[in-house]
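J.: got a predicted model here, sequence first, then my questions.
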Amino acid sequence: MRILVTGGTGFIGKALVRRLLARGDQVTVLSRRPESLKTIFGAAVEAWGRLSAWTTDRSFDAVINLAGEPIIDRPWTAARKQALRDSRIGITNQLITAMANAAQKPAVFLSGSAIGIYGDTGSVDITEQAPAGDDFGARLCAEWEQAALPAEVLGVRVCLLRTGLVLHADGGMLKKMRRPFKLGLGSRLGNGRQYMSWIHRHDYVEALLFLLHHPECKGAFNLTAPTPVDNRAFTDALAQSLHRRAFLATPQSLLKPILGERSLLLFGGQKVLPERLLSEGLCFRFTELANALAHANDD
């Protein structure tokens, strides 16, 4: 397949691009640092620094949009919120315009989103039928998804990737957590009852490939493992995987003044189930958190 990937140098994108290359796909990666792509992937990847490189005579079988600045790393000032919108909604709008101008449209558009669209939903089972929340993160995801849907008018199949906490040792949340846990400083967050809906990076990439090749799949999909756990259980499992124990707890009252609105990302939660992926027949390799953590370095 001829595939255009945005966000291809990120923690998830790198694993996806390598998987696509390994199976023989022709991959083009749009990156703000196109000069870095040969170092990361070698000469097999076509590097684009601007989407204007997509001229009307170029065609792709699929577009996979994983672009988006990290949401928790910096305070949510007005300027930062706009940057988060631009990095998600802005690039999605540009992709829609490029598709509209292309003489041959892609068959499928896999476009990023996140389970944050549901807001803080406590311990209720959440499937793709659940409504969107009303906090900033939820509204951001909802706008992101709405920006992708005009591709359907162009005859392009759209899959919305409602992504959970993607686990792998070389990036994302897990990489940040492992160091303090190795030092015996791991702690649960607040009362630890907030649910964490996770997925191993291997299964995430496999889910994307599954969606690429199943034309009956369209609409929103929860990309999470079938067995979400609460923060207390996650904390214990991570500590055990590193042969440590976690006795500490970080109270919400300590972090909320520092994080502000962002505290919802740590102290809120969603018990999200991948109902649609399971019903379509996707088999997860990692369904239990302990096993996923034991294989945190696997691709």
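T.: All right, it came through fine.
J.: can we go C-alpha only for contacts and neighbour counts from here?
T.: OK.
J.: helices and strands around the one helix or strand residue 220 maps to, which ones?
T.: Under the criterion of DSSP states H and E, residue 220 resides in strand 219-223. Contacts defined by 3 or more C-alpha pairs under 8 Å, 6 or more residues apart in numbering; DSSP states H and E place strand 219-223 against strand 157-163, helix 275-280.
J.: repeat that for 7 Å
T.: strand 157-163 (3 or more C-alpha pairs under 7 Å, 6 or more residues apart in numbering; DSSP states H and E).
J.: by contact count, what packs against the strand it packs on?
T.: Looks like strand 157-163 contacts strand 108-114, strand 219-223 (3+ C-alpha pairs under 7 Å, 6+ apart).
J.: run the chain-centre distance for that strand.
T.: Put simply, strand 157-163 sits 10 Å off its chain's centre (C-alpha atoms, centre = their mean, to the nearest Å).
J.: ditto for stretch 171-188
T.: 20 Å.
J.: same check, this time on stretch 94-106
T.: Put simply, stretch 94-106 sits 23 Å off its chain's centre (C-alpha atoms, centre = their mean).
J.: same question for stretch 286-299.
T.: Averaged C-alpha coordinates place stretch 286-299 at 17 Å from its chain's average position (C-alpha atoms, centre = their mean).
J.: who touches it?
T.: Stretch 286-299 has contacts (C-alpha atoms under 7 Å, 6 or more residues apart in numbering) with 167-169, 200, 202, 225-227, 237-238, 241.
J.: residue 11: which of the residues you listed is nearest?
T.: residue 168 (8.8 Å; C-alpha to C-alpha).
J.: just to check, that closest one is in contact with residue 178?
T.: No: here residue 168 does not reach residue 178: they are 10.5 Å apart, not a contact under C-alpha atoms under 7 Å.
J.: more neighbours, the two?
T.: Of the pair residue 168 and residue 178, residue 168 is the one with more neighbours under other C-alpha atoms under 10 Å, namely 23 against 18.
J.: check it against this one:
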Amino acid sequence: MRILLSGGTGLIGRALCQHWQQQGHELWVLSRKPQRVAHLCSGARGVGQLQALDAVPPLDAVVNLAGAPIADRPWTAARRQVLWRSRIDLTRALVDWLGRRATPPPVLVSGSAVGWYGDCGEQALAEGSPPGRPDFGSRLCAAWEHEAERARQWGMRVALVRTAPVLAPQHGMLARLLPAFRMGLGGRLGSGRQWMPWIHLDDQVALIDRLLHDPACSGPYNACAPGAVRNAHFAQALARALHRPALLPVPGWALRLALGEMSVLLLGSQRVVPARAEQAAFPWQHPALPGALAHLLLQR
């Protein structure tokens, strides 16, 4: 297949490139720094502008994962603009460009996040569940999905990946937590009762691969492990895997004071279930947190 990938130099994108290069697919990666793509993305071809692909033969698929990191810094007015442009504006431009192609690709797999649901407390959240209390993150995801859905007018199948925090050995949330937990300084966040979805990088890659290749897959899919946990359980499981205590909770008020509205990423509760993936008999490699953490820590 000839696949165009935006966001290919990120954590998930790099893992996808490695997976698809091993399968023999032809990969093009849209990047602000195309000269770095071959090195970061397992030899994929980098391109800085969509128009540079106008002369390329028809694409078989597009995977749209581009977006500035949402948790790297507080959501100031300037940061919100960066997050909006890197997701909504880019996706709009991408879909418009696809519509101008003589032969639009048959499938678009587009990124989103479990933040789409907002803070929903104890409610179990399948793909058909309504959003809860809105915040900037949920509005961002809703607009992101709306722009991707417009590709249906060109006859494309659109699958939306609502991704939970991805656990990986060297990058992402787990890498940020490990230094404190290794020193025995980890603990729950706030009350610790908030539900905390997660997914192992291997399962994230496998699920996107399934959505790309299975013509029956369309619409939103929750990319999260079936073994949902509360934040306190996650902290205890990580500490146990490292043979350390988890005795230093971070007060919710301190997180709200430091992070403002962005604190919802840590204190909001999302009991997300991968209902549609399970209905499609998706074979989870790491469905439970203890086994996932043990596998990841062995890779470090």
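T.: Perfect, thanks for sending it. All values derive from a computational prediction rather than experimental measurement.
J.: I'd like the helices and strands packed on strand 157-163 of the first structure written out as TSV, with mean neighbour count added.
T.: Listed next are these as TSV, based on neighbours: other C-alpha atoms under 10 Å:
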stretch	mean neighbour count
strand 108-114	25
strand 219-223	23
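J.: and residue 78 of the first structure, which of these is closest to it?
T.: strand 108-114 (20.9 Å).
J.: gap between that closest one and the chain center?
T.: The answer for strand 108-114 of the first structure is 9 Å, by C-alpha atoms, centre = their mean.
J.: mean per-residue distance, that strand to the second structure?
T.: Its aligned residues in the second structure lie a mean 0.4 Å from strand 108-114 of the first structure after superposition (mean C-alpha distance after the TM-score superposition for the first structure).
J.: what angle do that strand and strand 157-163 make?
T.: Between strand 108-114 of the first structure and strand 157-163, the angle comes out at 20 degrees (axes from the mean of the first three to the mean of the last three C-alpha atoms, to 10 degrees).
J.: tell me where the second structure has strands.
T.: Secondary structure of the second structure by DSSP state E: the strands cover 2-6, 26-30, 45-47, 61-64, 107-113, 124-125, 157-163, 166-167, 195-196, 199-200, 219-223, 229-230, 271-272.
J.: would you list those strands in a markdown table and tack on distance to residue 296 of the second structure?
T.: Shown next, in a markdown table, are the strands of the second structure (distance: least, C-alpha to C-alpha, whole Å):
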| stretch | distance to residue 296 of the second structure |
| --- | --- |
| strand 2-6 | 26 |
| strand 26-30 | 27 |
| strand 45-47 | 29 |
| strand 61-64 | 25 |
| strand 107-113 | 22 |
| strand 124-125 | 27 |
| strand 157-163 | 18 |
| strand 166-167 | 8 |
| strand 195-196 | 18 |
| strand 199-200 | 8 |
| strand 219-223 | 18 |
| strand 229-230 | 18 |
| strand 271-272 | 22 |
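J.: in the first structure, which spans are helices?
T.: 11-22, 37-41, 78-85, 91-101, 136-148, 172-182, 201-213, 231-241, 252-259, 263-267, 275-280, 289-294 (DSSP state H).
J.: which one of the ones you listed lies closest to residue 159 of the first structure?
T.: Of all these, helix 201-213 comes closest under C-alpha to C-alpha, at 7.4 Å.
J.: in stretch 54-61 of the second structure, what's buried?
T.: Neighbour-count burial for stretch 54-61 of the second structure flags 58-61 (criterion: 16 or more other C-alpha atoms under 10 Å).
J.: tell me which of the helices of the first structure sits nearest to residue 193 of the first structure.
T.: Evaluated over the helices of the first structure, closeness to residue 193 of the first structure peaks at helix 231-241, with 5.9 Å, by C-alpha to C-alpha.
J.: how much does the closest one stray from the second structure?
T.: Relative to the second structure, helix 231-241 of the first structure is 0.5 Å off (mean C-alpha distance after the TM-score superposition for the first structure).
J.: need the contact partners of that helix.
T.: For helix 231-241 of the first structure, the external contacting residues (C-alpha under 7 Å, 6+ apart) are 181, 187-189, 192-196, 245-246, 290, 293-294.
J.: at 8 Å what do you get?
T.: Helix 231-241 of the first structure is contacted by residues 178, 181-182, 186-189, 191-196, 245-246, 289-290, 293-294 when judged by C-alpha atoms under 8 Å, 6 or more residues apart in numbering.
J.: what of stretch 250-269 of the second structure?
T.: Stretch 250-269 of the second structure is contacted from outside by 71, 74-75, 115, 118-122, 135-136, 187-191, 194-196, using C-alpha under 8 Å, 6+ apart.
J.: count the neighbours of the nearest residue to residue 272 of the second structure once chain neighbours are set aside for me.
T.: Among residues not flanking residue 272 of the second structure along the chain, residue 125 sits closest, at 4.5 Å (C-alpha to C-alpha, 6 or more residues apart in numbering). Neighbour count of residue 125 of the second structure, defined by other C-alpha under 10 Å: 20.
J.: also residue 103 of the first structure?
T.: 13.
J.: just the one 4 residues further on next, same as before
T.: Neighbour count for residue 107 of the first structure, taken as other C-alpha under 10 Å: 16.
J.: go on, residue 293 of the first structure?
T.: Applying other C-alpha under 10 Å, we find 23 other residues in the vicinity of residue 293 of the first structure.
J.: got it, and residue 275 of the second structure?
T.: Neighbour tally, residue 275 of the second structure, other C-alpha under 10 Å: 18.
J.: what lines up with it in the first structure?
T.: The equivalent of residue 275 of the second structure in the first structure is residue 275 (alignment by TM-score structural alignment).
J.: give the contact list for its match.
T.: Contacts of residue 275 of the first structure (C-alpha under 8 Å, 6+ apart): 127-128, 222.
J.: quick one: it from residue 129 of the first structure, how far?
T.: Distance, residue 275 of the first structure to residue 129 of the first structure, using C-alpha to C-alpha, to the nearest Å: 9 Å.
J.: try residue 113 of the first structure
T.: Applying C-alpha to C-alpha, the value for residue 113 of the first structure to residue 129 of the first structure is 15 Å.
J.: next: residue 244 of the first structure.
T.: For residue 244 of the first structure, the distance to residue 129 of the first structure (C-alpha to C-alpha) stands at 39 Å.
J.: can you verify my assumption that residue 165 of the first structure contacts residue 198?
T.: Yes: Residue 165 of the first structure lies in contact with residue 198 (C-alpha atoms under 8 Å); the separation is 4.3 Å.
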